[in-house]
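S.K.: Any chance you could fold what I've pasted below:
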Amino acid sequence: MLTFTVGSGPALEVAEFADFDTGQATYRVTDIGAFTLGWDPDRHPEADQDPMEEILHVAYGTGPHSFQMDEAPVLFGVMLAGTESFTRTALEAGALRLRPYRLIISAPVRAPKGTARRTTAIVAALARHWLAQPWTPELRRAHEHHCAPHSLNRYSGLIAQHEERLRRLREHHAYYLQRAERATAILQAGPVPVPAGAPPHPFAPADTPAAEMAGR
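M.R.: So this is what the prediction gives:
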């Protein structure tokens, strides 16, 4: 059991868990509820990404991510709902500002500002602890492995889109090359001579002999 002192509030008794199947850390706070921390599943980090560019993620509760989760935290009588993403840079700089939701008559409503501030303070303390653990890099790898099927599907779709664009670009490139070659051949053939019997040039002086104009 861990103990956290967050702001001027009472000390928090916290049990820590790590799920290496999904790459998430869960913190169960006594008399409050659970916070599940990890990386944003839709913007998960690449293996070579700078850690400070990571988008982190908190879910208010446990289990599959949804709006109303199991073990949802309750702060100041408000049950938190949903999930939120935040940058690691904001966390490290002390600039984290979370705005959790609550559920009122089946409608999502932002939690009061006091609840949001307390939520932010607790999540910030838990996230800093989580990121400082020696096993967190392996948890990150577990997250990457968990997201790999989604990544593969996404990148395969993007590759197919780009291959189609490349095919069209190759077609356009070949067409434009053909037209450029045609224009080059026209230029190399030189100006078109005026054939005998052709009408005069529209801007030729009226007294210019037709034979002279024909030679132009």
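S.K.: C-alpha from now on. contacts and neighbour counts both.
M.R.: Noted.
S.K.: Name the helix or strand for the residue nearest the centre of the chain, please.
M.R.: Central residue of the chain (CA atoms, centre = their mean): residue 43, 5.0 Å from the mean position. Here residue 43, judged by DSSP states H and E, is contained in no helix and no strand.
S.K.: list the contacts for residue 100?
M.R.: Counting by CA atoms under 8 Å, 6 or more residues apart in numbering, residue 100 touches 80, 81, 82, 83, 84, 110, 111, 116, 119.
S.K.: what about the first one, how many neighbours?
M.R.: Which is residue 80. Under the neighbour criterion other CA atoms under 10 Å, residue 80 is assigned a count of 28.
S.K.: what about the longest helix in this structure?
M.R.: Across the chain, the helix with the greatest residue count (assigned by DSSP state H) is helix 136-188.
S.K.: elements contacting that one?
M.R.: strand 33-39 (3 or more CA pairs under 8 Å, 6 or more residues apart in numbering; DSSP states H and E).
S.K.: Pull the distance from the strand it packs on to the chain's centre.
M.R.: Mean-position distance between strand 33-39 and its chain equals 21 Å (CA atoms, centre = their mean, to the nearest Å).
S.K.: Which strands and helices lie in contact with it?
M.R.: With contacts taken as 3+ CA pairs under 8 Å, 6+ apart, strand 33-39 sits against strand 24-29, strand 55-59, helix 136-188.
S.K.: So which of those is nearest residue 196?
M.R.: Minimum separation from residue 196 across these (CA to CA) falls at helix 136-188, 21.6 Å.
S.K.: Surely residue 108 is in a strand?
M.R.: Yes - the assignment for residue 108 is a strand, going by DSSP: H, G, I helix; E, B strand; the rest coil.
S.K.: For residue 61, see how far away it is.
M.R.: Distance of residue 108 to residue 61, computed by CA to CA, to the nearest Å: 16 Å.
S.K.: structure for this one too, so we can compare:
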Amino acid sequence: MQIVTPNGRRLTITYINDWTSGATTYHVDRMGAFVLTWYQYAAPDDHNTLVVHYGTGPHQDWRFYAPRDQAPNLFGTTLVAYSVINPDKMTDGSHWLHAQRSIAEARAEEISDASRRHLADILRGLVDHWRNQPWHLDLHRAHRHQRAPTHLRDHNTKIRELTAEADRIAHQLAEQRAAARIQADLIAAGPVTPPADTAPALIVRNHHHTQDHAIGQYALDLDPT
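M.R.: The predicted structure is shown next:
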């Protein structure tokens, strides 16, 4: 079948869906394979961020920038790795797109501006076709099902961390409440009133000072000499 890109480029394509991973592989005639799916590192509630892998099959970590099987060749530029894209930001131009070409098994560089413009137009055409298929939502559910064990493990890890934190806070809260009750009881008891049989205070007078000091039972007049 053929699709037409926003810039009028006609692409002859075939595609196949992977209902285990929730991905679609587009084979573009005389160009190569593009694998479209949702970005696996996006938040669980992010249903919009996509990833396009250039070529098919897995890659070895040490050969990450080596071309995959059926890697697209765009006017002499072989694409490697992948691009993360957001359909809502795929506007005219190519500023939203980052893509790389291999210069060694472990090295890559950004493609040229001209190649980026061509690739942006092609991706907009493929993504528009992909999102408007009647099976698109079912494919999305397949992707979410495939990612669910990973997300569940992440949620359970966070639950354990938050539970430990909540227990620590609950213990500190109990301590503070107990200490607050002690202070509240002291306030409720009111000021201390001296007993009725308390002996009169001893008035100490110093000839050099006018202040009286109540410290005991008997009056004492100090002579500085």
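S.K.: sorry, back to before: what's the average distance of the longest helix of the first structure to the second structure?
M.R.: Superposed on the second structure, helix 136-188 of the first structure shows a mean distance of 1.0 Å to its aligned residues (mean CA distance after the TM-score superposition for the first structure).
S.K.: Give me the angle between that helix and strand 33-39.
M.R.: Orientation of helix 136-188 of the first structure against strand 33-39 (axes from the mean of the first three to the mean of the last three CA atoms, to 10 degrees) gives an angle of 40 degrees.
S.K.: returning to what we had before: neighbour-wise, which one of the contacts of residue 100 of the first structure leads?
M.R.: Most surrounded of the contacts of residue 100 of the first structure: other CA under 10 Å gives residue 80, at 28 neighbours.
S.K.: Tell me which residue of the second structure lines up with that one.
M.R.: Using TM-score structural alignment as the criterion, residue 80 of the first structure maps onto residue 79 of the second structure.
S.K.: quick one: that match and residue 102 touch, right?
M.R.: Yes - between residue 79 of the second structure and residue 102 there is a contact under CA atoms under 8 Å: 7.0 Å.
S.K.: How about the contacts made by the match of residue 80 of the first structure?
M.R.: Applying CA under 8 Å, 6+ apart, we find residue 79 of the second structure in contact with 54, 67, 71, 72, 73, 99, 100, 101, 102.
S.K.: mind running it again at 10 Å?
M.R.: Contact partners of residue 79 of the second structure, counting by CA atoms under 10 Å, 6 or more residues apart in numbering, are 32, 34, 53-55, 65-68, 70-73, 99-102, 108, 110-111, 115, 119.
S.K.: Weed out the non-buried ones from the residues you listed.
M.R.: 32, 34, 53-55, 65-68, 70-73, 99-102, 108, 111, 115, 119 (16 or more other CA atoms under 10 Å).
S.K.: Give the residues shared as contacts by residue 79 and residue 102 of the second structure.
M.R.: Common contact partners of residue 79 of the second structure and residue 102 (CA under 10 Å, 6+ apart): 65, 66, 67, 108, 110, 111.
S.K.: quick one: the first one is in a helix?
M.R.: This points to residue 65 of the second structure. No - counting by three-state DSSP, residue 65 of the second structure is located in no helix; its state is coil.
S.K.: That one: what's it in contact with?
M.R.: When contacts are counted by CA under 10 Å, 6+ apart, residue 65 of the second structure touches 59, 79-82, 100-109.
S.K.: Pick the one among these closest to residue 199 of the second structure.
M.R.: residue 82 (92.8 Å).
S.K.: hang on, that closest one packs against residue 102?
M.R.: No - assessed by CA atoms under 10 Å, residue 82 of the second structure is found out of contact with residue 102, at 11.7 Å.
S.K.: about what we covered before: for the helices and strands packed on strand 33-39 of the first structure, which one sits closest to residue 126 of the first structure?
M.R.: Closest to residue 126 of the first structure of these, according to CA to CA: strand 24-29, at 7.4 Å.
S.K.: Who are the packing partners of that closest one?
M.R.: Judged by 3 or more CA pairs under 10 Å, 6 or more residues apart in numbering; DSSP states H and E, strand 24-29 of the first structure is in contact with strand 2-4, strand 12-19, strand 33-39, strand 55-59, helix 113-131, helix 136-188.
S.K.: Please repeat the previous calculation with a cut-off of 7 Å.
M.R.: Contacts defined by 3 or more CA pairs under 7 Å, 6 or more residues apart in numbering; DSSP states H and E place strand 24-29 of the first structure against strand 12-19, strand 33-39.
S.K.: Check the mean deviation of the longest one from the second structure.
M.R.: So the one you mean is strand 12-19 of the first structure. When the second structure is overlaid, strand 12-19 of the first structure sits 1.2 Å from its aligned residues on average, using mean CA distance after the TM-score superposition for the first structure.
S.K.: which parts of that strand are buried?
M.R.: 12, 13, 14, 16, 18.
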